[in-house]
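In: curious how this folds, go ahead:
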Amino acid sequence: MSNIKKATFAGGCFWCMVKPFDQWDGVHSVISGYTGGKLENPTYEEVKKGNTGHYEAVEITFDQALISYETILDLYWKQIDPTDAGGQFQDRGNQYRAAIFYQDEEQQEIAAASKQALGDSGKFSKPIVTEILPAAKFYPAEDYHQDFYKKSAKEYEEDRAKSGRDEFIAEAWEK
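Out: Next up is the predicted model:
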């Protein structure tokens, strides 16, 4: 069991943060939820108001013998705008900010080095503002949010299409 690890990332709406990780060998689960706030057992309605301090986030359980934290981190960067401190794409507010929540010192060091390398790469003209924070208690979101891209495919596709996320990814990461 020592190969089983967790990675927690915030990248705007958690609906859009599940599918990119869910389809990789070695990823056991991707759970939508809330982390980093002051309220115990927050609800979606409370978090979306933006005053609980929570981020919408995903908690990824993975087998590091099959997929490394570095690979998962690389996937993460390519899902977000790391220069946006006010949210992600159409989702604005503190609850939609991007952040990496490290589980241990090794993840903290890898995340910090990765952020530095991205900043040094010159890929973005603005600074990389994605925070790297210690993992906090993670609260799974309500059941209807889990695997939303599968359970509510049409609504997921419509929301994603109007968010601007895919256009940004194509422009920033796929060129």
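
In: CA atoms for contacts and neighbours, from now on please.
Out: Noted.

In: show me where the protein has strands.
Out: 4-11, 27-35, 55-63, 87-88, 91-92, 98-102, 131-134, 138-140 (DSSP state E).

In: looking at those, which is nearest to D147?
Out: strand 27-35 (7.8 Å; Cα to Cα).

In: would you do the same for the sequence below? I want to compare the two.
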Amino acid sequence: MEKQYQVATFAGGCFWCMVKPFDEQPGIKSVISGYTGGTVENPTYQQVCTDTTGHFEAVQITYDPEIFPYEKLLELFWQQIDPTDSGGQFHDRGQSYQTAIFYHDDTQKKLAEQSKQALQKSGRFTRPIVTPILPAQTFYPAEDYHQQYYKKNRSHYESYHVGSGRAGFIQSHWRENNE
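Out: Sure, this is the predicted structure:
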């Protein structure tokens, strides 16, 4: 019997930092860096960085829900971002670095909304959770040099992950989940 894979799409700021956490989980078939949510067809990285195309840097995850269900993907997504920041993520500012959950069906929408409400009610953050939940749009894979960046450019990725402020934020807000 063939596996029934599903797709999830998340924007969490710089897509380089959003691949590794998902890529290393069981049941994940692929994690692709790319662009979604904008108005330009087949945008380039240079175009998206101008914040004029409306695109988010995002990752598209193909996963086996029997092994790693969507609820676990959502849980892991929240642990990679500052969900209270509407202007970008960490040192990366602008529309293309904003966070969002892009749902592919009504079930994903419902689960995303429940997970956002649960995070807000948890008291983990004092400011409101502002990450929007949006319908999925066309996803354009990023250029090859962006794919699996954490493997291709390990030292630059690690210094960026720390230098951008993301690693410290994750450690201070999700310590018990990262030990």
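
In: would you pull the TM-score for this pair?
Out: Comparison of the two superposed chains (TM-score structural alignment, normalised by the length of the first structure) gives a TM-score of 0.98, and 175 aligned residues with a Cα RMSD of 0.9 Å.

In: before we move on, back to that, between the strands of the first structure, which one is nearest to A161 of the first structure?
Out: Comparing these by Cα to Cα, strand 91-92 comes nearest, at 12.9 Å.

In: with the second structure superposed, average distance for that closest one?
Out: Compared with the second structure after the fit, strand 91-92 of the first structure shows a mean deviation of 0.4 Å (mean Cα distance after the TM-score superposition for the first structure).

In: please enumerate the helices of the second structure.
Out: Assigned helices in the second structure, in chain order: 16-23, 45-49, 70-78, 106-122, 149-152, 154-163, 166-174 (criterion: DSSP state H).

In: what sits up against the longest one?
Out: Yep, that's helix 106-122 of the second structure we're talking about. Identification of contacts with helix 106-122 of the second structure by Cα atoms under 8 Å, 6 or more residues apart in numbering yields 70-71, 74-75, 101, 103, 128-129, 133.

In: returning to what we had before: make CSV from the strands of the first structure and add distance to V47 of the first structure to it.
Out: As requested, these are exported to CSV (distance: least, Cα to Cα, whole Å):
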stretch, distance to V47 of the first structure
strand 4-11, 13
strand 27-35, 8
strand 55-63, 8
strand 87-88, 14
strand 91-92, 13
strand 98-102, 15
strand 131-134, 19
strand 138-140, 11
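
In: ends of stretch 20-34 of the first structure, what's the gap?
Out: Its first and final residues considered, stretch 20-34 of the first structure spans 18 Å by Cα to Cα, to the nearest Å.

In: the second structure: matching residues for that one?
Out: Across the second structure, the stretch matching stretch 20-34 of the first structure (TM-score structural alignment) is residues 21-35.

In: what is the neighbour count of E59 of the first structure?
Out: By other Cα atoms under 10 Å, the residues close to E59 of the first structure number 23.

In: apart from its neighbours in sequence, what residue is nearest it?
Out: Excluding its sequence neighbours, the residue lying closest to E59 of the first structure (Cα to Cα, 6 or more residues apart in numbering) is T8, at 4.5 Å.

In: show me the contacts for that neighbour.
Out: 57-60, 100-103, 135.

In: does F21 of the first structure touch H28 like I think?
Out: No. Contact criterion Cα atoms under 8 Å: F21 of the first structure and H28 do not qualify, at 9.7 Å.

In: what touches both of those two?
Out: I60.

In: the two: who's more crowded?
Out: For F21 of the first structure versus H28, neighbours defined as other Cα under 10 Å are more numerous around F21 (19 against 16).

In: how far away is the more buried one from F124 of the first structure?
Out: F21 of the first structure is 24 Å from F124 of the first structure, by Cα to Cα.

In: for Y149 of the first structure, same thing?
Out: 29 Å.

In: comparing the two, which residue is more hemmed in?
Out: Neighbour count, other Cα under 10 Å: between Y149 of the first structure and F124, Y149 has more, with 18 against 14.

In: contacting residues around T52 of the first structure?
Out: Here T52 of the first structure is in contact with 37-39, 42, 46 (Cα under 8 Å, 6+ apart).

In: go again with 7 Å.
Out: Shown in contact with T52 of the first structure (Cα atoms under 7 Å, 6 or more residues apart in numbering): 37-39, 46.

In: kindly report the same for T62 of the second structure.
Out: So T62 of the second structure contacts 5-8, 28-31 (Cα under 7 Å, 6+ apart).

In: hang on, the earlier thing: any idea which of the contacts of T8 of the first structure is closest to D91 of the first structure?
Out: A57 (13.1 Å).
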